[in-house]
Each structure stands twice: as structure tokens, then as C-alpha cells.
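Participant: take this sequence and fold it.
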Amino acid sequence: MKPSLVLKMGQQLTMTPQLQQAIRLLQLSTLDLQQEIQEALDSNPMLEQQEAGDDYDNSDLPGDQSGQGSSEAAPEGSYSDLYESPSSTAGNDQEEGDWHERIPNELPVDTAWEDIYQTSASNLPSNDDDDWDFTARTSTGESLQSHLLWQLNLAPMSDTDRLIAITLIDSINSDGYLEGALEEVLQSLDPELGIELDEVEMVLRRIQQFEPAGVAARDLSESLQLQLRQMPADTPWLSEAQRLARDYLDLLGNHDFSQLMRRMKLKEEELRPVIELIQSLNPRPGSQIEASEAEYIVPDVIVRKHNGRWLVELNQEAIPRLRINPQYAGFVRRADASADNTFMRNQLQEARWFIKSLQSRNETLMKVATQIVEHQRGFLDYGEEAMKPLVLHDIAEAVGMHESTISRVTTQKYMHTPRGIYELKYFFSSHVSTAEGGECSSTAIRAIIKKLVAAENPKKPLSDSKIAGLLEEQGIQVARRTVAKYRESLGIAPSSERKRLM
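Facilitator: So this is what the prediction gives:
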């Protein structure tokens, strides 16, 4: 086949650098966005944070910056309250005053943002930065192993026993239990040391006296016995609880209370405080030592009721107010191709696009949050049982955006309501048909199941089939396996495990 040149015309979707940056900022959480803004402030001299009491005109920012939030179920205040720009009188002459008119609004679509500008995230802090706290950014919570090793260093012990203790501590999992048999621990030690199994057992008992109580146990029964052993001797029903944890823990796990009373020769009113003492113990003692960092949630949107109407507004305290520095912006000169002027022009363009992307993010977030509140007024007024079915397509159609955009907006974004703080994705749920031909949200069904279980007779808990029957009486047609799925998602045990002595 002879090669030839063929000219074709076609269309394809491309992303400009501005759109790439806007999408990246859109999917950031509030805490990540705060860090991104701080890095932009540190790296771009054209950007600065507005101080309280400063007042500048918005006329120099691209696009419409004067849009106000609507009232009912809509934002209060303007987006210009968050992001400000200097007036066009910042320069001393016409050549410096119209800097905003000479910067192009678009870049070629076949370029990436990183090809034009170095991302602020790549700017690592220097060692002489007094505001950069190395400990706050690199430290992690204390692990269970480090907590046990700290106690080991305070315990008088021979070098051989210390080696055995370190090996045992390495074999303890995050729940506080010893993984593997002592014989396996013994095999991992150097045979030339001549260590016997009795020595390993003795060191294990030393470690079991460490905090938290119940650590280094080989099973649940041993862990409960260790915790009971550290209680005061005058604790009521202590001996009976130790006997139950040692000999009859399987009966308690199966909720076979009649057999348990027969074996322990206790009456029901006597067995009840014994079980309560057992239930006061921690089945996962290692969980008391958390190795993970605390996660903080900053709400992006605040919903409140005023004069009988639900109002939606951005959390203005979460994001600092930005503006373009008028002094540096006035240094940008026309028809000057020097390296310094080119650098300032690029920085100015990046600052303008950054502010515009932030405004676009907040406008989109506000539109989506407003529509969510419009759909879920029943939840705000009456609780989870009044939650309506809602999917991404419903919000996307209401605001005129793509579902992928709605998914980015609702991920890691939180709404503060009088009922608590919820992720925006919480308000989306599938639906189940009702007997009257309507729809019921899966979130509302979970709330009803939780309410039914809370009001059940502890001696005769409701089975999944019985719950499905009660829901059908309310006009909600749900299969038994669906009830089981919702029950498990709520962390509710099966009926056989919910049986209690009352």
C-alpha cells in the first residue's frame, strides 16, 4: 500500500490549564485547600491575604465577581467577601494601570498547568523558616509497641530476658494479642543462648503486667482474666466474673443464659451484675493506644434556620480572604520582555487564575449544597426517617453540571447542620418502593430499623424476617436479606447475639 498524506477534520475534548487547576481545587477538602492556599501565598508574591478592615474594589478580577448568594435555602453574603482584588488605580499611569487587560485569559489547550507554572506543592520549606513546624508535620501517634517498649526500659531485667521481651512485643498485634505460640517465639531466638520455654513463659507474664490491662494475652479469655486480676479485691462479683471468663465464656458468647445460670449455680438477678462486670472490660486492649493521627473536620457549608427558612452559607472562617497585591501588580510594564517583567506577568496571571478557580469552586459548592438542602428539608426538620431518595443525577440536572463534577464537589466536603456535621455524600441514597407507589430512602429505612431494634424486647429480639414484616406494615417493601444488609451496615448484631438478661 502506497503511503500518502490525508487531511482530516475532527473534534475532541481538551482541558486548558485553568480547567485542570479548577478541577484539582474542586476535589480538595477544606484542610487540603487551606494548605494549598498557604503554599500559593508563600510562592506567589502577587497574592496576599486580606487583613480585617481592608476594602478594595473587585473590578479588576476577571469575570463576574459581584454575584450575591440567594436567600431561602441559598447562601448569604457575596463571593467577593472571600476574594478581593485591587482597583485599577493601583498604578500611577495608564501603562501600569491596565495590566489586567494585557494578560491572556487562556493558554494553549495542549499544555498542562505544570508546563507553564511550577506547582506550589513542590516548594519545600527551608530550614530557616520559623513558621514551619517539623514536629507537627512529621510526628505520628504512639504505637502499642513503642508504649510497651517504653515500659520495658523501666523494668529491671537481664539482657537475655530483655531480648525475649522485645521478641514477644514484636509479636503483639494492634488489638493487644500475642500472635503465634510461645514455641514459635522460642524458635525465632538464637539457639546458642540456651533459652528454655519456661523462661519465655515467665517473661510473657511480666509483659502481661504492663499497661494497658489485658495486653499480651493469647486469647479473649486470658485477656479478660488479666483485666479482672488488676481490679481491687473488694470488687463486687469479682470471683464469679473470673470464673465465667475462665470456664464459661463460650456460653456467654452464645447468649445461652439458662445454661450459664445452671453451670454457675446463680440466679438471674445474680448473673446480671456478673455479666455487666464482664461487659465493662475491653476485648481489644491494644485499641486504647492509637497510632494514627487525629483527623479534624472543618465544615465547608453552614446550614441554619432563620425565620422559618433554611439558609445556606459558606464557612468564611475556613478559607482566608485573598487579593492581588496592588504594589507588585503595578510593576508589570507593557511591551517589556525582560526576565523580571516576564516573571511578574506570569505570577500575576497565575494569581488571577488561582483566585478565579477558588471562586468557581465556591460557586459550585454553594449551588450543590443549596440543591441538597432543597431536596432534604424533611431531614433537617424531622431527622433521618424523613430522608428522601437522592442520586447524583438529580443534583447534576438541577444545577446543569455533569455527575462527575457533583461527585468531586460532594467528596470530603462537609455540611454543618443543627443535627450535626455530615459529609455531602451522606445525603445521597438509593430508594425502595412503597406500597402506595412512592419511594423511601435507604437512609430512612436504616433509621427505622435502628429505631425498631432500640425498642425491642431484649429477651426476645426482633429477627430480620420480623423487621421486614414490621416495615411492610408501614408500606415499605423490603426483603429479609436487604434488612440484614442494612442491619450490618448499622453495626447491629443478629438477633441471636442481641439477647440480653433484663
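Participant: okay, CA-based contacts and neighbour counts for the rest of this
Facilitator: Fine.
Participant: now do stretch 423-431: distance from first to last residue.
Facilitator: 19 Å (C-alpha to C-alpha, to the nearest Å).
Participant: give me the contacts around that stretch.
Facilitator: By C-alpha atoms under 8 Å, 6 or more residues apart in numbering, the residues outside stretch 423-431 that reach it are 369, 372, 376, 387-392, 410-415, 439-443.
Participant: pull out the buried positions in that stretch.
Facilitator: Glu423, Leu424, Lys425, Phe427, Phe428, Ser429, His431 (16 or more other C-alpha atoms under 10 Å).
Participant: show me the contacts for the residue lying closest to the last one once chain neighbours are set aside.
Facilitator: Pointing back at His431 there. Once flanking residues are discounted, His431 sits nearest to Ser441: 4.5 Å by C-alpha to C-alpha, 6 or more residues apart in numbering. Neighbouring residues of Ser441 by C-alpha under 8 Å, 6+ apart: Met387, Lys388, Pro389, Leu390, Ser429, Ser430, His431, Val432.
Participant: sort out which one of the buried residues of stretch 423-431 lies nearest Ile297 for me.
Facilitator: Glu423 (9.7 Å; C-alpha to C-alpha).
Participant: that older thread, can you flag which of the buried residues of stretch 423-431 belong to strands?
Facilitator: Mapping the buried residues of stretch 423-431 onto strands (DSSP state E) picks out Glu423, His431.
Participant: so which of the buried residues of stretch 423-431 is the closest to Gln12?
Facilitator: Of all the buried residues of stretch 423-431, the one with the least separation from Gln12 (C-alpha to C-alpha) is Lys425, at 31.5 Å.
Participant: now the strands: where do they sit in the protein?
Facilitator: Ranges of strands in the chain, per DSSP E, are 47-49, 301-306, 309-314, 322-324, 414-417, 420-423, 431-433, 439-441.
Participant: here is a second sequence; please produce its structure as well for comparison:
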Amino acid sequence: MQKLSLSQSLSQKLSPQQIQFIKLLQVPTAELDTRVEEELEINPALEEGREEEAAPEREEFEEGEVSSTEDLNVEDYLGDDDFSGYKMQGDGNYNDEEDREMPVAMQASLNDQLEAQLGFLGLDERQENIAKQLIGSIETDGYIRRELDAIVNDLAFAQNIETDIEELEELLSQIQQFDPPGIAARSLQECLLIQMERKSDDLEEDEVIQTAIRILSLCFDEFTKKHYDKILKKLNLDDEGLLKEAVSAITKLNPKPGGISGGLVKTQYLIPDFLLSNTDGEFDLTLNSRNAPELRVSQSYSEMFSAYDKSDKKDKKLKETVSFVKQKLDAAKWFIDAIKQRQNTLLRTMESIIKFQYDFFQDGDESKLRPMILKDIANEINMDISTVSRVANSKSIQTDFGIFPLKYFFSEGISTTSGEDVSSREVKNVLAELIDGEDKKKPLSDDKLEKFLKAKGYNIARRTVAKYREQLNIPVARLRKEL
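Facilitator: Have a look, this model is predicted:
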């Protein structure tokens, strides 16, 4: 028999307006223009331009709605795909008076560049179609990972072209001679060999190049693991200097000849969200002017609503019109409010970060960064950690000594033997210095690095040393070994 029971629970849901604010908050300055333009397109009650007179006061939020994000956890409402990430390329220079359009440099796609080189092979129409299928199978980093027998089937089903692996191999070998060097390889080993063999065409008698080719052909596994003693033995080499030069030549090759763009190459310049100047110790923090678009509620829509609202309410079509106009007016007011709230939240967050990291912002000395976590700032400005996180993860500030992403200023704390807390960033710098100064013939293990750090006063575990080393993109000791 089923039993019925009652249970009480408290839950807090975000209103559509709050979700709109959070989404706007996480949009970087470089993308805010696009978001505003989208809203202008879909809402005729929203216009560009400064308000000549105060807009009608919006009604208070109904019960359950709040205009701030305090004590709200929005992680369950928004996914990582709600906004595109920061594009950190370019020189980062920005002038407030620049055009609103982003400067973008365009080039031909990789496929276009490769197909343009097909004309030099003198292929017939059938061969050219096969070659284009091969080029179309090249991935963004320049490799072909699709099996040739699968490409044979692709040609049969899609283009009704009968071929075999031998013919594909022959055409592929010709494509592999195209620029950029190493293109259309099926493995890293083949990619490096293609590039090195091209060098040997010009320097056929060069002993270093020939040794490098032998290493890639016969000792690739040993090379990737830096087992140089095994390479010397396997190739019957007595000259360590020759081996060192050959390894150096290999490491200068390009492991990703296709780059990472794949499509049209775009260079998008970083536009800082905040501008900070320091005059005799006095900070002047301003929002980038692009964060303050001039928007207003359409006067004609307001007058239209007022006229409709005073008319006969019994007409069904008129009721629908009044409802539509009111919806658009409310949406326009909410969007303008969300933009203003975004500006306020950004400034409050950045002002708190500057206050916390005051010594750093005086001269840009990284050693003066204090340990700081999201909770420190959230507590200071009385906002939810998730709100601070969205600001920190997608914003940057221009200072007198460079542009920094806000997440640069956040780091864990590590205790020292003197009882002080230092930034994990400081520990990482010391770790990097230790590795830079090590004997590359006998690189330091994580255990030895731990002992050196403790000798310098940092209480740190070996697993933390390994974590920081990986975050610095530094390989393990065995892979740092040099001849």
C-alpha cells in the first residue's frame, strides 16, 4: 500500500532578469557590443542614445525576485557554453576613441592554400578530386588521422570514384611536399621526418641532418623518452656532440604544421575591461567606455503603451497589443538595469581586488602578490562567490605595467617556516628558478625539489611540487634531461 507524506524544503530560483544579469556579467568587453546589438534587433522598445529625461520608474520586483546577486548560487542555471571565452591574442593595446568594430586580420584557410598548390602537380580531373578528398581529411593541426581505406570508401560512396590505397599513398606523398612543411602527415614521427628530409635535399652531405633522420627513423621511441645512451648504442655513435646537434635540429621542427585555426585565421585584439592609472600613489580606476553603452527606452513605445492602456480594455486584439507593448517595455527597462548593475558589480569587484593587492599595483612586483581566493573578495563586497568567479574568469585590467587577466591575482596561500602565508605564485616562481638553474644532465626530481623548497622556508609536499610543476608546463625530470 502506498503511503502519502508531506515534506517541506526551501529553494531559491533565479528570475529571468537575474539570469540575464549574470549572463551579461560574464560577457567580456570585446563581446558586449555584439550582445547589445542583438538586444536592439529583437526589442524595438530599446534604442541607442542617451536618455533625455528619466525613464518611468520600473515596478519593484515581485516577491522572490531580487535586484542583486547576493547569496545566489547560479552554477545550476548557467552552463559553460553560455558565452565564448576570452581571446587573449594580439598586443592588447586599446584606445577609448577607437572605432567600435574589432580589428580583424583575415587570411586564406589552410585548405585553400593547399588546393592552390595542386595546380603544380599536373593532375587529371579524377586525380585532382582524389587529392582534394585527401586535403579535406587534413585536421586543423595539419595531420591526416583518417585511415586511407576509409578515405577509399569515402570516395566510392560520395563521389563514385574507384581507387585503392596504393594510389592514395602516391598522391599523399606528393601533397606532403606542399607548404607548410610536414603537412598531411599521419603521425608525429612522419611529420618530423618529412620536414627533416626536406632539409636534407639542400644539405645532403650534412652529417647532423643525416643523423637526425636516422634518429627519427630508427630511434623515435628512445628520442621521445630522452634515452640518449640507448640512441648512441643503437646508432653506434661515438660523438655525443653530433648527437646533441642532431637532437637540437629535431626540436626546432614544427610539430603542428597546420596551426590551430583550421578555418579563416582571425587575430582579435584583447580589449581590457578596466583601465588603471597610478599618479603619485593615487589610483584612478575606470571602466572601459565600451562597458557603458548609451541605451534608452523608446519614447514612442512608452507613449503607445500609455495610449493603449487608457483605451477600451474589452477589445481582445487591443489587449494583446497592450500586453505585447508592455512586455517589450519591461524587457528594455530590465536590460538597461542589467547593464547598469553589470557596471556596478565590475567596479566593486575590481576596487576590492586593488585594495587587497595594493602593494602589487604600486609597481607590478609579482613577489608582492598576497594569497587571495574568490571567497576573500566575495566576503568583502558581500556577493556570492559564483558572481566574483564570473568576473574574475572573463575580465582583464590594463595597468601602467601591462594587461593582466583578473584571475592572475588569485592564488592559494603556502605557509612558511616563519609562520607567514605567501602566494602560490611566489612558490611557483622559486620552483621555476630551481629548475632553470639545475644541471640538465642530472635534472632535479620532485623529491629533491621539495627538499630545496623546504630549505628555502616553504612548507610544501611533494605532490604539491608535482602539481605546480605541471601547471607551469614543466615535464618530469627524465624528460628534462639533456646531453
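Participant: circling back: so of the strands of the first structure, which one's packed in deepest?
Facilitator: Stretch with highest mean neighbour count among these: strand 322-324 (a mean of 24; mean count of other C-alpha atoms under 10 Å).
Participant: that one vs the second structure, average distance?
Facilitator: For strand 322-324 of the first structure, the mean distance to aligned residues of the second structure following superposition is 4.2 Å (mean C-alpha distance after the TM-score superposition for the first structure).
Participant: packing partners for that strand?
Facilitator: The contact analysis (3 or more C-alpha pairs under 8 Å, 6 or more residues apart in numbering; DSSP states H and E) places strand 322-324 of the first structure against strand 47-49, helix 339-375.
Participant: next, the buried residues of stretch 336-347 of the second structure.
Facilitator: For stretch 336-347 of the second structure, a neighbour-count test (16+ other C-alpha under 10 Å) marks Ile336, Asp337, Ala338, Ile339, Lys340, Gln341, Arg342, Gln343, Thr345, Leu346, Leu347 as buried.
Participant: out of those residues, which comes closest to Ile42 of the second structure?
Facilitator: For these, the nearest to Ile42 of the second structure is Ile336 (14.4 Å; C-alpha to C-alpha).
Participant: aligned against the first structure, show me the partner of that closest one.
Facilitator: Alignment note (TM-score structural alignment): Ile336 of the second structure maps to Ile355 of the first structure.
Participant: hang on, that match packs against Arg321?
Facilitator: No. Between Ile355 of the first structure and Arg321 there is no contact under C-alpha atoms under 8 Å: 9.8 Å.
Participant: and Asp300 of the first structure, how close does it get to Glu385 of the first structure?
Facilitator: Asp300 of the first structure is 25 Å from Glu385 of the first structure, by C-alpha to C-alpha.
Participant: what about those two, which has more around it?
Facilitator: Asp300 (26 against 19; other C-alpha atoms under 10 Å).
Participant: quick one on the thing from earlier: how about the helices and strands packed on strand 322-324 of the first structure in CSV, adding distance to Leu244 of the first structure?
Facilitator: Shown next, in CSV, are those (distance: least, C-alpha to C-alpha, whole Å):
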stretch, distance to Leu244 of the first structure
strand 47-49, 65
helix 339-375, 52
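Participant: count the residues that sit near Gln20 of the first structure.
Facilitator: The burial count for Gln20 of the first structure: 15, using other C-alpha under 10 Å.
Participant: thought it was touching Trp113?
Facilitator: Yes. Gln20 of the first structure is within contact range of Trp113, at 7.0 Å (criterion: C-alpha under 8 Å).
Participant: re earlier: what do we get in the second structure for the residue nearest to His431 of the first structure?
Facilitator: Under TM-score structural alignment, Ser441 of the first structure pairs with Ser423 in the second structure.
Participant: hang on, the earlier thing: let's have the contacts of Ser441 of the first structure in a markdown table, adding distance to Ser174 of the first structure.
Facilitator: Below are these laid out as a markdown table (distance: C-alpha to C-alpha, whole Å):
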| residue | distance to Ser174 of the first structure |
| --- | --- |
| Met387 | 38 |
| Lys388 | 40 |
| Pro389 | 39 |
| Leu390 | 39 |
| Ser429 | 34 |
| Ser430 | 36 |
| His431 | 39 |
| Val432 | 40 |
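Participant: and which of those is nearest Gly214 of the first structure?
Facilitator: For the contacts of Ser441 of the first structure, the nearest to Gly214 of the first structure is Ser429 (41.3 Å; C-alpha to C-alpha).
Participant: how much space between the aligned partner of the closest one in the second structure and Ala392 of the second structure?
Facilitator: Here Ser429 of the first structure is matched to Ser411 in the second structure, going by TM-score structural alignment. To Ala392 of the second structure, Ser411 of the second structure is 12 Å away according to C-alpha to C-alpha.
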